[in-house]
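K.L.:
model this:
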Amino acid sequence: MKKYLMYVDGEWAGNELDTMDVVNPANGEVIGTVPYGGKKEAQAAIEAADRAFSSWSSLTAYERAGYLKKLQELMLENEEELAETMTLEMGKPMKESRGEVRYAASFLEWFAEEGKRVYGETIPSHLGGKRLQVWKKPVGVVGAITPWNFPAAMLTRKIGPALAAGCPVIMKPSRESPLTAVKLTELCVEAGFPKGVVNLVTGSSSQIAGELMQNEKVRKITFTGSTEIGKQLIRQSADQVKKLSLELGGHAPMLVMDDADLDKAVKGVVASKFRNAGQTCICGNRIFVQSGIYDEFVQKFSEEVQKLKVGDGLDEETDIGPLINKDGLEKVARHVEDAARKGAKVVTGGKPITVKNGMYYTPTVMSEVSEDMILMKEETFGPVAPIMKVETDEEAVRLANQTPYGLAAYVFSENVARGMKIIEQLDYGIVGWNDGAPSAAQVPFGGMKESGIGREGGHEGMDAFIESQYVSIGID
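P.N.:
Just a heads-up that it's a prediction; the model follows:
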């Protein structure tokens, strides 16, 4: 078992602090420890980032891009080590972990280039003696708070645009999966980032996040996590009008229409629903299938789900790894039991897998689902696919929108006009049309309603870290 450290002001730190264990959910083994930092350590990281801001933001966009590209190269060179670390600390199958490393590195490449395209404006003046311009400036020190389920990609999707814009960062990873962040920080050191530009603090979420929110030197918070915590951050930001980017909860509907290509739909729903054991913010949670194809879809879908292999993510044959912890496992079991009690039929799965200290649940398909079941109201965050029968397009859209969340939705239809009409009515920031995996570095990622504020990725991803400064120049 290795003792890892945090990274503050160009130095590895926290050796004198108490530690917290990082546990492998596949077997309950402690695989490492990280320092249990708090307010003091967060303050030190903020001071370091603040000192680094002037020099880092003064570099050209091309110079900052060079650091990001070097970090990208190092990530790809160290893909196997990063992937194994990720799998060990949060259970993701190795093939998914490798994919996440490449996905995470793509954000660095994208924003290295996008930082060179932060353009100002010259605006036609209403008076002959004036020249009107808009300048672009980095927002300042950024706090990045990330979740456990995508420990590499959620970091690079945040620090990539921040660093490209000229903003030093303080990273606060989840206590369940901090080791990937440590490995990424090691690569930042190897890439040569100047002192104070990249900082990593581990430990008490409440103390570290509290200091990031309260400290006036932090001008921007970017957070991915639950809507409940997101609302707390909004309230805490009010005193300073601190800028926020929030990617919050989801409850994605998947609409399978009667003109869908069934094989394509089954493949897409499996890919979305069971990625990372259903522990993603955009995975399908509610599957609505039109009555004319309902029975056939359930049969084909269940047959494919039964082929999925559950096991330790280090096994190359594994399709579905463990859930992150006991609370996650118990929530999945509670949702399935509630649905079965209210009349849903377990087509396949429906029970935990008994492995000593392992947090496994069988890939589950449930039919004859109704609106009153908990899993149709709350995000299950597990490998459970509830399938509800619908009659019309209007009913499918109504049920899809019947949630306070609006992150991702999916539509399977081969009719272009029909698909477009349905999507126009969906209140979701991301829609996969005959596509179960819509994420990419070059597109805007974010939600409507209670699923967040702002967008990450794409050219919009830079906007959150840039201020517009209007300059009126008198020349007479």
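
K.L.:
When you work out contacts or count neighbours from here on, use the C-alpha atoms and nothing else.
P.N.:
Will do.

K.L.:
just the strands in the stretch 301-450 of the chain please.
P.N.:
Secondary structure of the stretch 301-450 of the chain (DSSP state E, counting those that start in this stretch): strands located at 345-348, 352-353, 360-361, 364-367, 384-390, 405-406, 408-412, 430-433, 448-449.

K.L.:
Now tabulate those in a markdown table and tack on mean neighbour count and distance to residue 31.
P.N.:
Output for the strands of the stretch 301-450 of the chain, formatted as a markdown table (neighbours: other CA atoms under 10 Å; distance: least, CA to CA, whole Å):
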| stretch | mean neighbour count | distance to residue 31 |
| --- | --- | --- |
| strand 345-348 | 18 | 33 |
| strand 352-353 | 16 | 22 |
| strand 360-361 | 28 | 19 |
| strand 364-367 | 22 | 30 |
| strand 384-390 | 24 | 28 |
| strand 405-406 | 26 | 35 |
| strand 408-412 | 28 | 34 |
| strand 430-433 | 21 | 36 |
| strand 448-449 | 18 | 38 |
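
K.L.:
closest one to residue 205 among those?
P.N.:
Nearest to residue 205 among those is strand 405-406 (24.4 Å), distances taken as CA to CA.

K.L.:
Contacts only, for residue 136.
P.N.:
118-120, 466-469 (CA atoms under 8 Å, 6 or more residues apart in numbering).

K.L.:
Quick one: the strands of the stretch 301-450 of the chain as CSV, columns for distance to residue 38 too.
P.N.:
Shown next, in CSV, are those (distance: least, CA to CA, whole Å):
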stretch, distance to residue 38
strand 345-348, 45
strand 352-353, 36
strand 360-361, 32
strand 364-367, 40
strand 384-390, 37
strand 405-406, 32
strand 408-412, 34
strand 430-433, 36
strand 448-449, 32
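
K.L.:
Alongside the first, I'd like the structure of this one:
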Amino acid sequence: MLRLPYQVVRGFKMSSVDQSMQLLRNQAYVNGQWVNAQSKAVYPVTNPADDKVITEVPDMDAHDTKAALDAAADAFKTWKKTTAKERSSILRKWYDICMKNSDYLAEIITAEAGKPLAESKGEIVYGSSFLEWFADTARHINGEVIPSPWPNKQIMVTRQPLGVVSIITPWNFPFAMITRKVSALMAAGCTCVIKPAEDTPLSALAAVQLAEEAGVPKGVINVVTASRKNAPNVGQVLCEDPQVGCISFTGSTHVGKILYGMAAKGVKRVSLELGGNAPFIVFPSADMDNALENAMLAKFRNNGQACVGANRFLVHEDVFNKFVTGLKEKIAQKCILGPGSKPGVTCGPLINTAQVNKITGLVDDAVSKGAKLMLGGKVASNIGNKFYESTLLTDVTPKMNIYKEEIFGPVVVCYKFKTEEEVLKIANSTRSGLASYVFTKDLGQAFRMSQELEFGMVGINSGMLSTTEAPFGGIKESGIGREGSKHGAEEYTDIKYTLFSALDK
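P.N.:
Okay, here's the model as predicted:
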């Protein structure tokens, strides 16, 4: 297979260790060209495991972003006219190429995001599944013919691509969050500009290199890289430029609200997947072994840095001690801290110092106010400055900050409850409404919980919800819209109603 070599350009540096990464790119991608920032500014991308610089990428600004949007708008004129079959074929080729290069892609994710290599490989399989799914879905974005109330008229409804989509993605799943969005909008006939997270731009650039190999036309996908300093200005252009038809964002609720406000100025479509505060509810009838295994999956995927990660473990008083004891044993046995590239490691570093400080602050506050520390509770400084020990807390009360905040780290917080009514009240006492988990063998109880939990997704006896075929998304302040499933592509379409009249003339 043709593989484009990484580029070393003036002002850019790569360590000798990282030059072996075959899909490593250090330029942005605009209108089918690998480019630098107009200002020539760069910023470093570091490995969170050891803080070593992997490479430097362009630190782009509002002018660069406008150029990328212009390219996407120009490409939309022709891309929207391609047939669904053509779009499907290109997405399928992109899927095939990504799967063939899965090891190289995973290597980049582990280097810039820190997650264990096995988990990075899992992300590539998951992320690529959206390319495969929307390759099929592209040919099934259907309209409808509605029976007319008039004898000489016909009502036709069609779905049309809404235009250029601005995509802003997070650092915790730097490949999958891009493929989940881009494959859907491409299937619908849209084009895009991607602004990947400041910490993890290299996965986006690698994915786009493979998209280029798959035959994605120039301008259909564009990638703008920017540091935290330039991110606000870049985000403003992505939201407010009149050429943009939709803003698709995955990230914190705080940032999502800011972007939503900017989009409102132009009455633009938004697709927002925001923060979660997922309850993990264990009833007395639950299969305890299954509940414990799934608790590990729901909490420690990406070392707790997942929006659907279990945030509050609500356990019935009759099985509380059994659950806490079992979970403590599993954490001690299965949570192995270390660099993601090291064999056997299951929990890598937190992404950056800010994340370490947040987790440390939440745990220290809880312990100072009476929470019982069963396990962990500090930075594993013998390994590095971003490795936080897998932690288990009990006796947490509402006066503690950790009671109400999304933790986004490797900290388990367990609470007791007595009745179904009580646990529903606790679970729903949040403005977040993304994922929730329930463990029970009582079928009626399972149906009641599914009905009453105020969350966009409910997992019954399972700690893993995400799959390509299902609509992923939340309610309340956890977002607007759905990704994956057929609904994921429909997010990027406008409905057009056409009335054919005078058909009897």
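
K.L.:
And the TM-score between these chains?
P.N.:
Aligned and superposed, the two chains score 0.98 in TM-score terms (TM-score structural alignment, normalised by the length of the first structure); 476 aligned residues with a CA RMSD of 1.1 Å.

K.L.:
ok, and the most crowded of the contacts of residue 136 of the first structure?
P.N.:
Compared across the contacts of residue 136 of the first structure, residue 466 has the highest neighbour count, 20 neighbours, by other CA atoms under 10 Å.

K.L.:
residue in the second structure matching it?
P.N.:
The pairwise alignment with the second structure assigns residue 466 of the first structure to residue 493, based on TM-score structural alignment.

K.L.:
circling back: right, and the strands of the stretch 301-450 of the first structure - which one's nearest residue 157 of the first structure?
P.N.:
Comparing those under CA to CA, the one sitting nearest is strand 430-433, at 16.3 Å.

K.L.:
what does the closest one correspond to over in the second structure?
P.N.:
Going by TM-score structural alignment: strand 430-433 of the first structure matches residues 457-460.

K.L.:
Check stretch 244-257 of the first structure too.
P.N.:
Using TM-score structural alignment, stretch 244-257 of the first structure lines up with residues 270-283 of the second structure.

K.L.:
Which positions within the matching stretch qualify as buried?
P.N.:
270-283 (16 or more other CA atoms under 10 Å).

K.L.:
Dump the residues you listed into JSON lines; add distance to residue 80 of the second structure as well.
P.N.:
Output for these, formatted as JSON lines (distance: CA to CA, whole Å):
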{"residue": "270", "distance to residue 80 of the second structure": "20"}
{"residue": "271", "distance to residue 80 of the second structure": "20"}
{"residue": "272", "distance to residue 80 of the second structure": "24"}
{"residue": "273", "distance to residue 80 of the second structure": "26"}
{"residue": "274", "distance to residue 80 of the second structure": "29"}
{"residue": "275", "distance to residue 80 of the second structure": "33"}
{"residue": "276", "distance to residue 80 of the second structure": "35"}
{"residue": "277", "distance to residue 80 of the second structure": "38"}
{"residue": "278", "distance to residue 80 of the second structure": "39"}
{"residue": "279", "distance to residue 80 of the second structure": "42"}
{"residue": "280", "distance to residue 80 of the second structure": "43"}
{"residue": "281", "distance to residue 80 of the second structure": "46"}
{"residue": "282", "distance to residue 80 of the second structure": "49"}
{"residue": "283", "distance to residue 80 of the second structure": "51"}
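
K.L.:
what's the closest of those to residue 488 of the second structure?
P.N.:
Distance to residue 488 of the second structure, by CA to CA, is smallest for residue 271 among these, at 9.7 Å.

K.L.:
Quick one: classify the closest one as helix, strand or coil.
P.N.:
Applying DSSP: H, G, I helix; E, B strand; the rest coil to residue 271 of the second structure yields a three-state assignment of strand.

K.L.:
Spatially nearest residue to it, not counting backbone neighbours?
P.N.:
Of all residues not flanking residue 271 of the second structure in the chain, residue 248 sits nearest, at 4.6 Å (CA to CA, 6 or more residues apart in numbering).
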